[in-house]
Structures are given as structure tokens and as C-alpha cells.
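> Could you work out the structure for the sequence below:
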Amino acid sequence: MGRTDQQLRCWLRSGRLAAGRAAVNWRRWIVGAPVGLGAMGLGFWAQAVLPGSSGVNGPLLEAMLASPPPHAVPKASAGEDLQGVAAERMGAAQGSLALAEPAQGTPLELEIRVAVVREADQLQLSATGPWWLRRADGSVLRQGTAGESTGLRSGDLLPAELWLETSAGHAVQVNGQAYDGRLRLLRDTGGLLAVNHLPLEAYVASVVGGEMPSSWNLEALKAQAVAARSYALAHMARPASRHWHLGNTTRWQAYRGLASSHARTRQAAADTRGLILSYQGGIVESLYAATSAISLEAHGHLGASMSQHGAQELASSGQRYNQILGHYYRGASLARLRQGTG
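Below is the predicted model of the structure:
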């Protein structure tokens, strides 16, 4: 399922981002630096990848790792954000902030790795269908039927790497939480580590539901989907660990597996499939927060950051997702992940 790290690196070297009217060759990416809002009108990070590299390093990496995390939407009223939305409506209504939508292309299937349990003393494993607990060589260590569970303890004599898999159309489960894809189980410093390997688009659909109420306007959900996908891809280029790209908490993005994946969030992901925010061939690590006030407090020193309540207000007033993104991420463009050579 998905692509191996080697295949992903090959794609990064040879693939293209279809941005605006022209494709941007990923082979020309260079390690960039943050550009000040006052200098260029661009206040977000642009993540870039060197050919053959798995990420960036040095001061830029340290700064990005130290940046405040996005926040899940609180249950409080959106009234506090209305003042910030008033000006946004005026500009977006004129359509001048809308980002151009790239042409369609053959979708690029990517697999993301998310650490869902870390430093655990024990894990309880199951699936909604028949399941197999396999060694790294594919041989079966244990197996069971739907709903039947098995436990792992950090002190057990186990292989260093195990995979929990189930049949198509079913979900794997760890500690009662259901996930799409499969689970890689490792003995790591401090205990057991469970990493969910799943398609990027399934991950995005779950994050949208974890970061916004699924009942919100579809255009707001679509804006969130693009921001979430862009943020995820930046961390796929600069993984947190050799075993996983990013975690499942708001230190990264809120990811709760199938519990936060709903029909409308899956539609938002499908309608924006492959779309990310880009700047000069780099991936924008798109920050966002619940309200304009929180966004300013958490990310003001970094520049651009989307207000989720603001996105909902703009969408409710008739604005499309690309107009919403155009307001919050000034100077960026929409790019589409698609297969290609070059």
C-alpha cells in the first residue's frame, strides 16, 4: 500500500507540481529560508527538498520544529472572530484573492506514516475484519477474526518489527481506536510504538474532521483539507523520525483515525484531491488556528495563518475555498500532486 521511501524520493526528484498555469519541476527545489511579511508580503514557511534528500537541516529545520502547533477548533462561539472576518469578506467578495485552480491530472498516490501510540507498555490489537499479525518477512505470527483481540507487552520477547493487517474494506484497531490502512509495530525507546501507514487522502479526510466540525460549510472544509494536506506533505519531506512522518496530536495535526472521518470530510478531501499550497516550487507548511485572535497569538511571529472560524464565516457568506485560502496565504499558489516525469 502506498509508495516506499525510495519511490517517494525518486518521485520528488522527477515529479512535478502542477501550479497555476505551469508545472514546477521538483528537481529545481532548493533549501529556502523564511521570508518576512514586510519584505515580500509572504509570512508562511516554504518547505523545500534537495534531490536525494529526505528533508532539510540546520537553522531552518530548527525554526520549523520550534514553531507553535495548529489548534483544534474549540466549542466556543465564533462571535469573537467576526470582526476579523468583516474585512476578509470585502476583499474576497471581489474575487481578487482567489487562487487559480491547477489543471486535473493523474492523481499521485502517496502513503503517510503517523505515530498513533508512542512509548506504550502494552498494546491491544484487533480489526473489524479478519486480521494477521505478520513479521517483517511477511510470515504470520498471530491471526484472528473480526473483533477478536490480541495483546502485546513491551517486555514480551517479540520481533523488532510487526505489521497488523486486515482485509480490504475493514479497519485495523489499536487500543480500541480504528484506523484505515495498516499498523507497523516497533520496539522503541521507552516502550512500544504503533505507526499507522495509510493513503494521504484518507489521512486528510480524518484531519479535516478532527480540526473542524463536519457540519460546517463544505467550502470551509475544503480550505481545511488543502491546508492539512500541505502541512502533511511538508512533514513527509521533513519527517519527525525515520519511522514516522508526524504524530497524531495538535503538536502536528489532530488525527483520530476513522473516528473523525465522515462523509462530508471525505468529500472535502476528494474535491481537493492532491491540492496543496506552494510558493516558488516549495511546499507551504500551512499554519492555522481556531480564531484570528489565537492565530495572531500563536503564529503572528511567523506570518500567515488561517482562522478556522474565519474560514467558516467566509464560506457561509458565499466564498469558495480558493478565495478563503487566497486571503490567508497571500502570495501562495495552488499546486496539484500528480504523476509525471521530467
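
> contacts and neighbour counts: CA atoms only from here.
Will do.

> In the stretch 201-342 of the chain, mark out all the helices, start to finish.
Using DSSP state H, counting those that start in this stretch, the helices assigned to the stretch 201-342 of the chain run over residues 218-237, 263-271, 292-299, 308-316, 321-328.

> Could you dump those helices into TSV with distance to Arg153 and mean neighbour count added?
Shown next, in TSV, are these (distance: least, CA to CA, whole Å; neighbours: other CA atoms under 10 Å):
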stretch	distance to Arg153	mean neighbour count
helix 218-237	29	26
helix 263-271	35	21
helix 292-299	39	19
helix 308-316	40	25
helix 321-328	45	25
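
> please give me the structure for this one as well, since I'd like to look at both together:
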Amino acid sequence: MPKVPSGADEAVPLDIRVGLISQSPVTAFWPGRNVLCRNQEGSVIPAQQLGKTIAGSSQREIHCSGGPVQINQQRYLGDISLLKDQRDWIAVISLDLETYVASVVGAEMPSEWHQEALKAQAVAARSYALAHLARPASTAYHLGDTTRWQVFSGETSTTHASRSATWQTRGIVLSYDGGIVESLYASTAQVSAEAHGHLGASMSQTGAQHLALQGRPFNAILGRYYAGASLARLKRHDQ
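As a prediction, this is how the structure comes out:
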């Protein structure tokens, strides 16, 4: 069973950029009251002109910050960049890693499941994200928001239970030989074996729930699926 690392439990501030692939193309964009949007030259775009700008402008980039936005039917908290390729706009959100993890936990695992299973999911999601900070999917974002990576649905999938599991494991990641484990997982053992069997260790989410119901803590659950890995805590460079 990997030992839960001791030491300071203050969250290390890290931002991650997520490509909102599931919301491409962007057909509707509503900024919150305090959101400020600028074009690539830095000029402010009035809120009432955003729809027109997205629909037919020659602009290639729009950057928005300062509050929540709604993209198509999803609500997000974070700084948003709208980037236009040859035809369509894609949205990229930049947000705090722990805020991201809380959304992933709620999207990837039912929030009514056992808290220890949710905590195992939080560590796995955080480790997977950290691996992509080091090896980004593209120059624009670290990873996408679909099952190709791990599902992220912004505020829609963030719940009290997912926040709690994230907070209780804040900064904890899976490590092997001093590196971050790209902690793969899938819904069941069968799917996990079919999807990731050739890649190595992978957690069954339903298996994690069964173990939690048997009284296993999150570190024991992770040890069951990621043999040989240890738990490490992210630290600031000055610590």
C-alpha cells in the first residue's frame, strides 16, 4: 500500500490549459457580467459585439478573463481563449489544476460513490494531468476534455463530493522512479484491459468503488492498480 505523503498540504498553484474539443465548433458564447474580452491586438470587444465577431470576423484570436462564461450549453470558470483554425473556433480554458481535477472527478465518477473511490479518482486525474503538462497535446493546450484524454465539463460536473475528494488529496500524485505516472483508468476491468492492457497499469473505476465499499482507503485502492508506484506531494521550488 503506497504511503500517503506527509508534509505541508497547501495546494501548489499550477495552471493547466484544456482544449474544449467537446464544444467545437463554438456556436454560442455568453460572457459573465465582469468578463472582459479582447482581440489579438488587445482591443476590447464589447459584449454585444461578441456574437457578431465569432460569426464573421477576420479575427483569429479572442481572449476573455474575469469571470464565468457559457460556451454552447456548458458553463466554465477560467480564462478563455477562442482560437480560429481554417473554418471553426475552438475554445481553450486556462484554470487552476485543482479546480480542473474537481470537474474531472465529477465527470468521470458518480458523485454519490464512496469518498475513498472519489479520492483515488482525484489522484489519478491529477497525475494524468501532470503528465500532460510535461507532454502537451498541442502548442495551444495541454490536453482535451473528452474521453480521448479525461472528461472535463467545467462547472457542470463539479459537485460538493468532487470538490471534497480533490481538497482532501490536494497536491498528491502517483510517482514512479521520480517521475509522474500517466495514470490510465477506465470504467471496468474489462474495458481497462482492452483499452490499456498494452500500455501497463490502469485503474478500474467500478473496481475502485468495490474496494472502497470493502473499507479500503484511497491509497490502498491506487496500490491495487498501479503496482510499484508511490504517492508524492507536489512542492514549491522554494520548499
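
> that older thread, which stretch among the helices of the stretch 201-342 of structure 1 comes nearest Tyr179 of structure 1?
Of all the helices of the stretch 201-342 of structure 1, helix 263-271 sits nearest to Tyr179 of structure 1, with 14.4 Å by CA to CA.

> So which elements touch that closest one?
When contacts are defined as 3 or more CA pairs under 8 Å, 6 or more residues apart in numbering; DSSP states H and E, helix 263-271 of structure 1 sits against helix 200-211, helix 218-237.

> what's near enough to touch the aligned partner of Gly66 of structure 2 in structure 1?
When structure 1 is aligned by TM-score structural alignment, Gly66 of structure 2 is paired with Thr166. Going by CA atoms under 8 Å, 6 or more residues apart in numbering, Thr166 of structure 1 touches 127-132, 172, 182.

> Burial check on the corresponding residue of structure 2 for Gln253 of structure 1, number of neighbours?
In structure 2, Gln253 of structure 1 lines up with Gln150, judged by TM-score structural alignment. By other CA atoms under 10 Å, 21 other residues sit near Gln150 of structure 2.

> tally of neighbours for the residue nearest to Tyr225 of structure 2 when sequence neighbours are not counted?
In this structure, Tyr225 of structure 2 finds its nearest non-sequential neighbour in Met203, 5.2 Å apart by CA to CA, 6 or more residues apart in numbering. Residues near Met203 of structure 2, counting by other CA under 10 Å, number 26.

> dump the residue contacts of Met203 of structure 2.
Residues in contact with Met203 of structure 2, defined by CA under 8 Å, 6+ apart, are 183-186, 189, 192, 222, 225-226.

> Now which residue in structure 1 aligns to it?
In structure 1, Met203 of structure 2 lands on Met306 (TM-score structural alignment).

> and what of Ala186 of structure 2?
In structure 1, the residue paired with Ala186 of structure 2 according to TM-score structural alignment is Ala289.

> wait, that match sits on Ala304?
No. Ala289 of structure 1 is beyond contact range of Ala304, at 10.7 Å (criterion: CA atoms under 8 Å).

> so how many other residues sit close to the closest residue to the match of Gln253 of structure 1 other than its chain neighbours?
Once flanking residues are discounted, Gln150 of structure 2 sits nearest to Val104: 6.9 Å by CA to CA, 6+ apart. Neighbour count of Val104 of structure 2, defined by other CA under 10 Å: 25.

> In structure 1, what residue corresponds to Val104 of structure 2?
Alignment note (TM-score structural alignment): Val104 of structure 2 maps to Val207 of structure 1.

> Can you tell me how far that match is from Thr250 of structure 1?
To Thr250 of structure 1, Val207 of structure 1 is 10 Å away according to CA to CA, to the nearest Å.

> Residue in structure 1 paired with Phe139 of structure 2?
One thing to correct before we go on: residue 139 of structure 2 is Thr, not Phe. Under the alignment (TM-score structural alignment), Thr139 of structure 2 pairs with Arg242 of structure 1.

> Contact partners for Glu119 of structure 1?
188-193.

> out of those residues, which are buried?
191-193 (16 or more other CA atoms under 10 Å).

> quick check, Cys64 of structure 2 in a strand?
Yes. Cys64 of structure 2: assigned to a strand according to DSSP: H, G, I helix; E, B strand; the rest coil.

> Quick check: which element contains the closest residue to it other than its chain neighbours?
In this structure, Cys64 of structure 2 finds its nearest non-sequential neighbour in Cys37, 4.1 Å apart by CA to CA, 6+ apart. Element membership of Cys37 of structure 2, judged by DSSP states H and E, is strand 36-39.

> which residues of structure 1 does that strand align to?
Mapped onto structure 1 using TM-score structural alignment, strand 36-39 of structure 2 covers residues 132-135.

> In JSON lines: the contacts of Glu119 of structure 1, plus secondary structure and distance to Arg273 of structure 1.
Shown next, in JSON lines, are the contacts of Glu119 of structure 1 (DSSP: H, G, I helix; E, B strand; the rest coil; distance: CA to CA, whole Å):
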{"residue": "Asp188", "secondary structure": "strand", "distance to Arg273 of structure 1": "34"}
{"residue": "Thr189", "secondary structure": "coil", "distance to Arg273 of structure 1": "36"}
{"residue": "Gly190", "secondary structure": "coil", "distance to Arg273 of structure 1": "37"}
{"residue": "Gly191", "secondary structure": "strand", "distance to Arg273 of structure 1": "36"}
{"residue": "Leu192", "secondary structure": "strand", "distance to Arg273 of structure 1": "33"}
{"residue": "Leu193", "secondary structure": "strand", "distance to Arg273 of structure 1": "30"}
